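**Q** Provided below for reference: sequence and predicted model.
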Amino acid sequence: MKLKCLLIICLIACSIGLEAQNGYKNPVIPGFNPDPSICRVGDDYYLVTSSFEYFPGLPIYHSKDLVNWRQIGHCLTRDSQLPLQDVPSSGGLFAPSLRYHDGLFYVICTNVSAGGNFYCTATDPAGPWSEPVWVDIDSIDPDIFWDEDGKTYFVTQGNEGIRVTEIDIETGKVIGVERLVWGGIGGRFPEAPHIYKKDGYYYLLLGEGGTEYAHSATIGRSKHIYGPYESCPLNPILTHCNRAGQSNQIQGVGHADFVQAADGSWWAVFLGFRVTHQWSYYHVLGRETFLAPVDWPAGGWPQVNGNGTVSLEMNVPTLPLHPFEKEPVRTEFDTEKLGLEWQYLRNPARDNYSLTERKGSLRMQASPYTLDETKPVSFVGRRQTQHDFRAETQLAFESSKEHEEAGMTLIQSNTHHYDLLTKKINGKSVVQLRVRIGSISYIVAEKTVDGKALKLKIEGTPMQYKFYVADSPNGKYTVLGEMDTRYLSTEVAGGFTGVMIGLYASSNGKPSKAKAYYDWFDYETKE
């Protein structure tokens, strides 16, 4: 009897294991995580994405199976590494690459607003990372390729196509002639280049069509690093800008990077975005990180997921899965530092924040700057990662002047945000829902509250945000207003980022001693 039970348990365990290795959900890193680049070291996978005007810069993720990812750090955590003063929305850091060579990790990137191309190194991808080594090449989307002869090449995007230049990896100094090697298949903005050496060929992968609905990934190959490059007959090897992908909720796929898994299989990570409805082409979450298998036979061309399209539900074999523990819904603000999910807008004025002044609360000093400016407003935010979510906080705002405010915001850029805020009007405390859409700014709704600790809540669906207020910690919520999600979409707001859910405090251009105390913050999604 015991043997029979043991056999049954083993069969159940085996079936669970087999099921766990077949299929996964896209995107694998949801929310504003564009331009993914990946490398493998042993059985570990590491990935970096773009961060633009947010600080710290360039989040680093880790996985054991390519499907489950957890953030382990940022590449750029010091002001000396990442100057973002007065950087406009969607300025700052573009299109990083992540590579490993001779015991060192390299992140290669462009600060389009200050300094240009650079790379940083680390022995541990969680950090700390070195100060930037600057490379004097006027282009963007850089990568580094080490050839078998010991030479090191900088691979970048130029207006006409992809350029390859030999550099000194110790100093970043250019030591070779910059050469245009391939312009792709004719799509606009050939970008995001990566070179791989396989079966005697140099394969050059790039994005084309612009990082919008016509985006794609294309590939060419050559026997020589400087070309000429032959175009793959399957090009584009990844796109939804065709009949096969036109009705897919995932759009704008491209900007890919390849990695070979420990078992020899090949995979692609790439960006894409989820539209809010099949025939409603708006996206608010930003460009996200997706995953697809790649068939790459010896001496042949890579083929992404059979026909170059992907889906939200990927019914394909995976590596043995190693999921991480689910992140808690509530942030208690009872740690020495904010979690890695939190970011500032540009370089923060650090004295404006404290996690120790009032134990168990995030204290935020009101800044004279506002969310409408490209300045270091007092703000911390985290990505909206799913269309269906709940964000909630408890706030006590110590303020006496009518120009002082604090609260929650859904921000796409400094010209497109929805603010749920508390302030004083005629000596009374009120909560307002304020909208900023380009040159239009107005108050949607207003409610008088008792002025003590209150709760604010935002609920999201694909088509709508709903805003709530409760005027005491134990009070019931009332709906203050509703807004369409589309006005915070990239199609309306422009730019390259996605919606961030933030906490902020501002004195609207005047000196202030006002302080906001955030007792906790909840973020819960329906996946």
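**A** Ah, there it is. Keep in mind that this is a model prediction, so the values were computed, not measured. Numbering: from 1, shown residues only.

**Q** could you use CA atoms for every contact and neighbour count after this?
**A** Fine.

**Q** tell me where the stretch 351-500 of the chain has helices.
**A** Counting by DSSP state H, counting those that start in this stretch, one finds helices in the stretch 351-500 of the chain at the ranges 490-493.

**Q** please enumerate the strands of it.
**A** 353-354, 362-365, 378-383, 389-398, 405-413, 416-425, 428-437, 440-448, 454-460, 464-470, 478-484, 500-506 (DSSP state E, counting those that start in this stretch).

**Q** hold the first one in mind and look at this next one:
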Amino acid sequence: MGRETVLYPARWEEGEWPVLQNVRGEMEGWPLPAEDKSVPGDGPFNDEADEFDFDSSSALPKHFVHWRVPRDGAFSFTDKGLQIVPSRNNLTGVPYSETDVVLTGRRGLSFVGRRQTHTLFDFTVDLDFTPREIGQEAGITVFLTQANHIDVSVVLLRGEDADKTPKLSLRLRAEGTGGPPPEKIVAVPEDWLKRPGPIRLRIQAKDPLSYELSASKRCSSTPDIVLGTASSGLVSGGNGSFVGSLAGAFATCNGAGEGADCPAGGLASFKRWRYTPVAQFISADESVPSN
């Protein structure tokens, strides 16, 4: 069946022209067969949630996908979870570079995700990340193409004080047509740094028009940090109107290193991974709650 195939009711009386019902989010027609999920094979159905706690015995879920073929060894599983080896190119890269093909993304992108299958959803991951070099970064994203994505991450940046002491920071960054929000950087609170355990990153689609990006730390007195919102229009067209958006995780050293390799360090581990469906809009002002 084609990418844009739609199943919809039709009535064709003998001796008459067929009468086709307009395609809408909700339609009436003949009763459909009872739902039956007892089919061969394994893996999730399209409308199901993700509830993964990755460890060394895990395998990459069958519905996870990549943008471009990743390098061998870029993804593995340890007791800390899904481990991603950073790529020199970040999610945008330098797509038309004639001097460093690695930065175009054509040699692999350290990103893995799953389809955004619901208008409204809640996506969270727990990130264990101890960068050693300026520019090493890991996070989560709603990704359409290298020119269209919305990210929230943890990144090591040069400080703005007199001695330029590196600071672990949270960052909101977006690319796309139609006016992406300005980059937002917030230093990771000292209270978070003193406590062991991962940082939880979150992207929520609370309405059809925007995504909210935030971060939190379990058992911390510091409230969740909302870095901002970004328009869903950034990942709804542009260079990728035919591919659909992904929700996923990435790691990068933002161009540092040589050849295909980043400087040492910067491994990112993602333990707890949750994609929770909330609702699907069937018209401009009607939605159906997810099960």
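**A** Now that the structure is in, tell me what you want to look at. Predicted, not measured: the structure shown is a model, and the values here were computed from it.

**Q** returning to that earlier point: closest to residue 105 of the first structure out of the strands of the stretch 351-500 of the first structure?
**A** strand 378-383 (26.0 Å; CA to CA).

**Q** whereabouts in the second structure does that closest one align?
**A** Using TM-score structural alignment, the residues of the second structure aligned to strand 378-383 of the first structure are 110-115.

**Q** ok, and what's touching the matching stretch?
**A** Applying CA atoms under 8 Å, 6 or more residues apart in numbering, the contact partners of stretch 110-115 of the second structure are 63-67, 70-71, 74-75, 84-87, 91, 244-252.

**Q** before we move on, back to that, JSON lines please, covering the strands of the stretch 351-500 of the first structure and showing distance to residue 40 of the first structure and mean neighbour count.
**A** Shown next, in JSON lines, are the strands of the stretch 351-500 of the first structure (distance: least, CA to CA, whole Å; neighbours: other CA atoms under 10 Å):
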{"stretch": "strand 353-354", "distance to residue 40 of the first structure": "37", "mean neighbour count": "20"}
{"stretch": "strand 362-365", "distance to residue 40 of the first structure": "37", "mean neighbour count": "26"}
{"stretch": "strand 378-383", "distance to residue 40 of the first structure": "26", "mean neighbour count": "24"}
{"stretch": "strand 389-398", "distance to residue 40 of the first structure": "33", "mean neighbour count": "22"}
{"stretch": "strand 405-413", "distance to residue 40 of the first structure": "33", "mean neighbour count": "27"}
{"stretch": "strand 416-425", "distance to residue 40 of the first structure": "38", "mean neighbour count": "23"}
{"stretch": "strand 428-437", "distance to residue 40 of the first structure": "42", "mean neighbour count": "20"}
{"stretch": "strand 440-448", "distance to residue 40 of the first structure": "47", "mean neighbour count": "13"}
{"stretch": "strand 454-460", "distance to residue 40 of the first structure": "36", "mean neighbour count": "22"}
{"stretch": "strand 464-470", "distance to residue 40 of the first structure": "39", "mean neighbour count": "20"}
{"stretch": "strand 478-484", "distance to residue 40 of the first structure": "41", "mean neighbour count": "16"}
{"stretch": "strand 500-506", "distance to residue 40 of the first structure": "30", "mean neighbour count": "25"}
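
**Q** Throw those into TSV and include distance to residue 220 of the first structure, thanks.
**A** Below are these laid out as TSV (distance: least, CA to CA, whole Å):
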stretch	distance to residue 220 of the first structure
strand 353-354	50
strand 362-365	51
strand 378-383	35
strand 389-398	42
strand 405-413	36
strand 416-425	40
strand 428-437	42
strand 440-448	47
strand 454-460	42
strand 464-470	43
strand 478-484	43
strand 500-506	37
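
**Q** out of those, nearest to residue 106 of the first structure?
**A** If we rank the strands of the stretch 351-500 of the first structure by CA to CA, the stretch that ends up nearest is strand 378-383, at 25.3 Å.

**Q** check the mean deviation of the closest one from the second structure.
**A** Once fitted to the second structure, strand 378-383 of the first structure is off its aligned match by 0.7 Å on average (mean CA distance after the TM-score superposition for the first structure).

**Q** map residue 140 of the second structure onto the first structure.
**A** Counting by TM-score structural alignment, residue 140 of the second structure lines up with residue 408 in the first structure.

**Q** its match contacts residue 455, correct?
**A** No. In this structure residue 408 of the first structure lies outside contact range of residue 455 using CA atoms under 8 Å: 10.3 Å.

**Q** show me where the first structure has helices.
**A** Assigned by DSSP state H, the first structure shows helices spanning 2-19, 490-493.

**Q** run a quick neighbour tally on residue 369 of the first structure.
**A** As a burial measure, residue 369 of the first structure scores 18 neighbours (other CA atoms under 10 Å).

**Q** which residue in the second structure lines up with it?
**A** Alignment note: residue 369 of the first structure maps to residue 89 in the second structure; criterion TM-score structural alignment.

**Q** can you say which of the helices of the first structure is packed in most?
**A** With neighbours defined as mean count of other CA atoms under 10 Å, those peak in mean count at helix 490-493, which reaches a mean of 18.

**Q** so for residue 334 of the first structure, which of the helices of the first structure sits nearest?
**A** Closest approach to residue 334 of the first structure among these (CA to CA): helix 490-493, 34.8 Å.

**Q** tell me which other helices or strands the closest one touches.
**A** Packed against helix 490-493 of the first structure by the contact rule (3 or more CA pairs under 8 Å, 6 or more residues apart in numbering; DSSP states H and E) you find strand 405-413.

**Q** what does the strand it packs on rub up against?
**A** Here strand 405-413 of the first structure makes contact (CA under 8 Å, 6+ apart) with 89-90, 366, 395, 397, 399, 417-424, 456, 488-490, 493, 495, 497-507, 516.
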